[in-house]
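K.L.:
coordinates only, no sequence provided:
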């Protein structure tokens, strides 16, 4: 992911503040106004989703092609997930990713933008996780700890 697609920290903080009192929504917004209101809040979580997939894949020392084969999904779809926060993965793909990496499907659906939760604590954890490195080298100790901590948090949400 290159930096031109990543919002700045103030944008993330503003999105969290703007959505603190909203309800939990599953699926697409009911009308155009609701959809417009929900779209900006989804992007930070999709950044975290892409990073979760990328770091989890790297932690297992898999290439994108190898992971795609194990999940029976298209390589292009995984590349879009990892590098394009605006990309919306199919629910089937999200479910396969969650199961493969042993993370609760419901929480991964929120990260992927298939379900929206305006839980401030969840958003904060996702945003902190998204702030970490996204290069293609081996995971640093800090990235390993961030990944383990975030996956532990997601599992505790069940």
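P.N.:
Perfect, thanks for sending it. This is a predicted model, so every value here is computed, not measured. Residues are numbered from 1 along each chain as shown.
K.L.:
use CA for all of it now, contacts and neighbours both
P.N.:
Will do.
K.L.:
quick one, longest helix in this protein?
P.N.:
Longest helix in the chain by number of residues (criterion: DSSP state H): helix 32-59.
K.L.:
ok, second structure coming up, stack it against the first:
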């Protein structure tokens, strides 16, 4: 069976992709986020991105790293780390999230979900992300409560098998 596509079809597909960098394989970027399932609402993605920025900030500080040092250790750009920690609308590249997961020794899949690059089908995970973000504040030294929240959230990120919503 031979499948043929018209030039118009390919041009329409290219317009939908816009300026997005398209990848292939396990972590391919979805060029049409408006077609995501109804469960992946903008509010949920925003909540998890807040938690993602706070997580990166707290883990960096826990490790005693400046942004420049974390960038060096994780082989990332320091300016991107700054944006990750400060701008909840920023969508990091999958490579960036992979490098951070590797550096912080947490689940790549969970961190992708937290960054909004993959759909989190686990309502408990989203609730934990929101709880974590609400309990952590950007201060210079981790408070005992922040440290406790970070430890609990690292345990959630480190789970191997996410529980699915039925």
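P.N.:
Cool, got the structure. For clarity, every value in this text was computed on a predicted model and none was experimentally measured.
K.L.:
can you tell me the helix or strand for the equivalent of residue 121 of the first structure over in the second structure?
P.N.:
Structural alignment (TM-score structural alignment) places residue 121 of the first structure against residue 124 in the second structure. According to DSSP states H and E, residue 124 of the second structure maps onto helix 123-135.
K.L.:
identify the residues contacting the spatially most central residue of the first structure.
P.N.:
Taking CA atoms, centre = their mean, the centroid of the first structure lies closest to residue 49, which sits 1.4 Å from it. By CA atoms under 8 Å, 6 or more residues apart in numbering, the contact set of residue 49 of the first structure is 81-82, 108, 111-112.
K.L.:
in helices only, show me these.
P.N.:
Per DSSP H, the contacts of residue 49 of the first structure map to helices at 81-82, 108, 111-112.
K.L.:
ok, which pair from those residues is furthest apart?
P.N.:
Pairwise distances across those (CA to CA) peak at 13.7 Å, for the pair 82 and 108.
K.L.:
any idea which helix or strand carries residue 65 of the first structure?
P.N.:
Here residue 65 of the first structure, judged by DSSP H and E, is contained in helix 64-71.
K.L.:
for that helix, which helices and strands make contact with it?
P.N.:
helix 75-83, helix 91-100 (3 or more CA pairs under 8 Å, 6 or more residues apart in numbering; DSSP states H and E).
K.L.:
in the second structure, what residues pair with that helix?
P.N.:
Going by TM-score structural alignment: helix 64-71 of the first structure matches residues 67-74.
K.L.:
kindly report the same for stretch 89-97 of the first structure.
P.N.:
Going by TM-score structural alignment: stretch 89-97 of the first structure matches residues 92-100.
K.L.:
quote the end-to-end distance of stretch 81-88 of the first structure.
P.N.:
Stretch 81-88 of the first structure has its terminal residues 8 Å apart, counting by CA to CA, to the nearest Å.
K.L.:
which other residues reach that stretch?
P.N.:
1-2, 5, 43-44, 46-47, 49-51, 53-54, 80, 89, 112-114.
K.L.:
before we move on, back to that, any idea which of the helices and strands packed on helix 64-71 of the first structure gets closest to residue 128 of the first structure?
P.N.:
Across those, closest to residue 128 of the first structure is helix 75-83 (CA to CA), at 17.0 Å.
K.L.:
the closest one vs the second structure, average distance?
P.N.:
Helix 75-83 of the first structure, aligned to the second structure and superposed, deviates on average by 0.7 Å (mean CA distance after the TM-score superposition for the first structure).
K.L.:
contacting residues around residue 12 of the first structure?
P.N.:
Taking CA under 8 Å, 6+ apart, we find residue 12 of the first structure in contact with 44, 127.
K.L.:
returning to that earlier point: TSV for the ones in helices among the contacts of residue 49 of the first structure, including neighbour count?
P.N.:
Listed next are these as TSV, based on neighbours: other CA atoms under 10 Å:
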residue	neighbour count
81	24
82	23
108	25
111	26
112	28
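K.L.:
among those, which one lies nearest to residue 11 of the first structure?
P.N.:
residue 111 (17.3 Å).
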